[in-house]
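A.B. asks: Fold the following, please.
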Amino acid sequence: VMDPWFERLTLTMVLLNAVEMALDVELNRNQFYQTGVSPVFVVSQNLFCVFFLAELLI
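C.D. replies: Below you'll find the predicted structure:
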């Protein structure tokens, strides 16, 4: 897709994903994988995964 809005959306998602990963590392520093992790982080990671998979397929 060569549309400017799609490029801006993708760039925004990449930046938001970087912020989310930084917060996840900082706030869940002592948590084991998926044990006691806030559901907000689990849901956001899944949403980013779906978005980037859709981008790859497009």
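
A.B. asks: all contacts plus neighbour counts: C-alpha atoms, from now on.
C.D. replies: OK.

A.B. asks: Check whether residue 9 sits in a helix, strand or coil.
C.D. replies: Three-state call for residue 9 (DSSP: H, G, I helix; E, B strand; the rest coil): helix.

A.B. asks: next one: residue 24
C.D. replies: Classification of residue 24 by three-state DSSP places it in helix.

A.B. asks: Could you list every helix and strand that the helix or strand that contains residue 18 packs against?
C.D. replies: Using DSSP states H and E, the element containing residue 18 is helix 4-27. Judged by 3 or more C-alpha pairs under 8 Å, 6 or more residues apart in numbering; DSSP states H and E, helix 4-27 is in contact with helix 39-57.

A.B. asks: Second chain to compare with the first, below:
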Amino acid sequence: ARSPVFAAMFEHEMEERKRNRVDITDVDHEVLREMLRFIYTDRAPNLDKMADDLLAAAD
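C.D. replies: Below is the predicted model of the structure:
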């Protein structure tokens, strides 16, 4: 995982590792998709449309 947060979830005995799934409920799915796209591709084609939401999600 390119995200150290996601990596930690799956490297340690956390619920996410046991279920092999991460539930994220406090971020809109389109914002999360764009955030993951940036993490894994270094591209954010919708940055101009959702910059504020992406900054909030990154916090």
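
A.B. asks: so what number do they get for TM-score?
C.D. replies: Once superposed, the chains reach a TM-score of 0.28 (TM-score structural alignment, normalised by the length of the first structure), with 30 aligned residues with a C-alpha RMSD of 3.6 Å.

A.B. asks: quick one on the thing from earlier: can you list the residues that contact the helix holding residue 18 of the first structure?
C.D. replies: Contact with helix 4-27 of the first structure is made by 41, 44, 48, as judged by C-alpha atoms under 8 Å, 6 or more residues apart in numbering.

A.B. asks: Throw these into TSV and include distance to residue 20 of the first structure and neighbour count, thanks.
C.D. replies: Formatted as TSV, the contacts of helix 4-27 of the first structure follow (distance: C-alpha to C-alpha, whole Å; neighbours: other C-alpha atoms under 10 Å):
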residue	distance to residue 20 of the first structure	neighbour count
41	8	16
44	8	15
48	10	16
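
A.B. asks: which residues sit against the helix or strand harbouring residue 49 of the second structure?
C.D. replies: Here residue 49 of the second structure, judged by DSSP H and E, is contained in helix 47-58. Residues lying outside helix 47-58 of the second structure but in contact with it, judged by C-alpha under 8 Å, 6+ apart, are 27, 31-32, 34-35.
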